[in-house]
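the following comprises the amino acid sequence and a computationally predicted model.
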Amino acid sequence: MNIEQYGWNEEWNSKWTEKLKQDDRELEPGRIAGDFGSRYRVISGRGEIWGELSGKFRHSLTGSGDYPAVGDWVVLAMQDEGTHAVIHGILPRRSVISRKVAGQTQEEQIVASNVDTLFLVSALNDDFNVRRMERYLIMAWNSGANPVILLTKADLCTDAEEKMAEMERAAPGVPVHVVSALLRDGREALQPYLGSGQTVALTGSSGCGKSTMVNWLSGRNLQLTQDVREGDSRGRHTTTHRELFVLPDGGIIVDTPGMRELQLWEDEGGLDLAFGEISTLAADCRFSDCSHTREEGCAVLAAVASGTLEEKRLLNYRKTQKELQFQNSKEVKQKRKTVAAASKSKPPRSKGNSWQRVLDEY
């Protein structure tokens, strides 16, 4: 098994050498290819194996976002002549696609990591929704991956060019591609993202055609697919876990379960990037703390009045901004509670990230 096929390169080898340069133990790198709860499908230099977290590593993790995710490069200790492995840590991530877990729990859920390009998938049927895509763009920009919008099921749409133009207006500077797996149309435009060693991930609402895209791009039936519901074009959950596959052209693709609702985790500048023209206009507002609601001299409201900025886009910006501010306040409170509880129950720990502490103790 050649781990270079799964994205291992000089950059990762340099990180590995730097972190383990004073370690003479028999540890090997591997990449998480499937997350099945307590066990992980891992690609190593010895082939595809099952991996489990070591007790010390598991004990060092403070939140769900610290656990290995599909796409992570991990530190392995082989067991039983290489038939399975114990995972002792994670190499620092280059990009992290995450969301807040469903419900009221303040926890991060990692969709995929170390992704070069994030395909944001939207079907050209009754489920087409520009405002929803704006939320996905915030997640993409926050992740460190490059967003690309795929409008699927073009065979079901009679005004694909109009919808493409509408999406381009909502996502300035982001590539938008119209594709149809049924008609096998549009694949050549995706080739630049699928080169050898490049990792792409697909995300979108249920029924938008992600698994169909995986099968089409791979030329094999790797994932099960289902038809959307009649009447509302809403999808049924087909993919139940995240999984990584190698494509014939050498690219690596990650399929993820569909999302009924995307709850954003935090903002690392993604809001301003997704709504770039609003941020640019805001620089000309009379007041530096302008909320763009009713203030005099607001350049953003002036743009809405003149028709150069769509009012629905501004309303979605305001709504998402408030959501992120509220989310951040809850997250800060939760972190303070966690730190306070930990300080009462545990002695002080050495500084450094969790995986390095585990390696030092191993």
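Yep, that arrived. Numbers count the residues shown, from 1 in each chain.

only C-alpha atoms from now on, for both contacts and neighbour counts.
Will do.

and the helices in the stretch 1-150 of the chain?
10-20, 55-60, 130-143 (DSSP state H, counting those that start in this stretch).

report all helices and strands that the last one contacts.
This points to helix 130-143. strand 96-100, strand 117-123, strand 146-152, helix 160-170, helix 270-274, helix 311-345 (3 or more CA pairs under 8 Å, 6 or more residues apart in numbering; DSSP states H and E).

cutoff 7 Å now
strand 96-100, helix 270-274 (3 or more CA pairs under 7 Å, 6 or more residues apart in numbering; DSSP states H and E).

got the angle for that helix vs strand 96-100?
Helix 130-143 and strand 96-100 are oriented at 130 degrees to each other (axes from the mean of the first three to the mean of the last three CA atoms, to 10 degrees).

the inter-axis angle of helix 130-143 versus strand 117-123?
170 degrees.

mean neighbour count and distance to Gly65 added to the helices and strands packed on helix 130-143, as a markdown table?
Formatted as a markdown table, the helices and strands packed on helix 130-143 follow (neighbours: other CA atoms under 10 Å; distance: least, CA to CA, whole Å):
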| stretch | mean neighbour count | distance to Gly65 |
| --- | --- | --- |
| strand 96-100 | 21 | 8 |
| helix 270-274 | 21 | 19 |
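
this is the other structure I want to compare:
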Amino acid sequence: MTPELALQAIGWPLDDDGQPAVAEWREALLQHPDARPVRVIEQHRSGYVVADGPDTGFTVESLPEWQRPPSYKKGGVPPEQRAAVGDWVLIEPATGKDQIVALLPRRSAIKRGAAGEHYRQQLIAANVDTVFVVCGLDADFNPRRIERYLLLVQGSGAEPVVVLTKSDQVDDVPGSLAALVELAAQDIAVRAVNARDPDSVAALKPWLRPGRTAVLVGSSGAGKSTLTNTLLGIERMKTGEVRESDARGRHTTTHRALIPLPTGACLIDTPGMRELKPTGEEDVAENFSDVEALAAECRFRDCRHLKEPGCAVRAAIEGGRLDPQRFANYLKLGDEVAGAADRLAHRRAQSVDKKAPGKPPTGKPDNRNGKR
């Protein structure tokens, strides 16, 4: 296999002339003539594992600024601007170990707000074509959580697909699909599968063609690792039983990893995520277009959808055309996104303020004109 074909086997897009299909990538290669592209397949606290083909993997040194906190006096880089699983980077030979010299522009990025009081973004995966939002059809089935995942995915540049696992363990699969009927109006595909059955999992093959990359997201115990094993055809990923009380599982996947599939596609498996905070960059209206369409029919433009006369939203809820829990989630997510957007704007303003030339250090007196 030639180096070009090996790269293509792990998602490197080529045009008809055999050149990188992304113009910015061609420019980056010209700026670093001694470098070669590789893809990040694992990210650890101590560094990165990269690959230049489907059967390779080796560690590399990261850029020095990636190893510093953003507040470091010599300049650090926010976590979301460092390489993550799925990213393409350029490496050059260095003493003892190859070193990353550039991060190529991303075609897509899946992010969430990181846990904690301070605003930070956490990158889940980069350069993916499809996001499989995985949810079990057992006691873990939760349409509101699916809506939250879709809020984070849409606008990322990747296509969301809802995958409902454990279809062999429940009797009313059509009932669960009916609970997600609003997704069909948004052209979001929903597939119910038995994650252990290759014939059932074959329903996902349209999104796993050669050269494509997909990422699995979902809570622990949803069946992501089982699904990965079935797609691979081998028991590679560790799996575990779920608790009977709430159908939740332990974290059998401990870190994100990119895995080539027999179909020629690549799959990124991720640990289960218990907390899904918005980044502030999401568009709630896009994810709840049905609610937005109803709100546009209200008599008053500033209708709060409480007890106002002529409220089309309340009429839809009372008439059984809008799930009240979906509307409540619409309001909740809207508040969360607005709050995150305020924190994001504040962080950006602080960043600009730090870079402003001639500004006296914060907390010290300004001695101009003898003033303190």
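Sure thing, it's come through. All of these numbers come straight from a predicted model, not from anything done at the bench.

overlay the chains and give the TM-score.
TM-score of the superposed chains, computed with TM-score structural alignment, normalised by the length of structure 1, equals 0.88; 343 aligned residues with a CA RMSD of 2.4 Å.

before we move on, the earlier item: quick one: which of the helices of the stretch 1-150 of structure 1 is nearest Glu296 of structure 1?
helix 130-143 (27.1 Å; CA to CA).

so which bits of that closest one are buried?
For helix 130-143 of structure 1, the neighbour count (16 or more other CA atoms under 10 Å) marks 130, 132-143 as buried.

what is the nearest of these to Gly209 of structure 1?
Met133 (15.0 Å).

which one of the helices of the stretch 1-150 of structure 1 lies nearest to Leu183 of structure 1?
Here helix 130-143 is closest among the helices of the stretch 1-150 of structure 1 (CA to CA), at 24.1 Å.

give the aligned range of that closest one in structure 2.
Matched against structure 2 by TM-score structural alignment, helix 130-143 of structure 1 falls on residues 143-156.

map Gln79 of structure 1 across to structure 2 for me.
Checking TM-score structural alignment: Gln79 of structure 1 goes with Ala94.

on that earlier part again, any chance of a markdown table for the helices and strands packed on helix 130-143 of structure 1, columns distance to Leu202 of structure 1?
Formatted as a markdown table, these follow (distance: least, CA to CA, whole Å):
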| stretch | distance to Leu202 of structure 1 |
| --- | --- |
| strand 96-100 | 11 |
| helix 270-274 | 18 |
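
indicate which one of these is closest to Thr199 of structure 1.
Closest among these, once you apply CA to CA, is strand 96-100, at 12.4 Å.

between that closest one and helix 311-345, how big is the angle?
Using the same axes, to 10 degrees, strand 96-100 of structure 1 lies at 90 degrees relative to helix 311-345.

where in structure 2 does strand 96-100 of structure 1 align, residue-wise?
Using TM-score structural alignment, strand 96-100 of structure 1 pairs with 109-113 in structure 2.

mean distance of that stretch to its aligned residues in structure 1, please.
Superposed on structure 1, stretch 109-113 of structure 2 shows a mean distance of 0.6 Å to its aligned residues (mean CA distance after the TM-score superposition for structure 1).

how far off centre is that stretch?
5 Å (CA atoms, centre = their mean, to the nearest Å).

for the residue nearest the centre of structure 1, which non-adjacent residue is spatially closest?
By CA atoms, centre = their mean, structure 1 has its centre lying nearest to Ile97, at 2.5 Å. Leaving aside its sequence neighbours, Ile97 of structure 1 sits nearest to Ser143 (CA to CA, 6 or more residues apart in numbering; 4.7 Å).

with the buried residues of helix 130-143 of structure 1 in mind, which one is nearest to Glu310 of structure 1?
Val130 (12.0 Å).

could you list every residue that touches the closest one?
By CA atoms under 7 Å, 6 or more residues apart in numbering, Val130 of structure 1 lies in contact with Met167.

tell me the spacing between it and Lys344 of structure 1.
47 Å (CA to CA, to the nearest Å).
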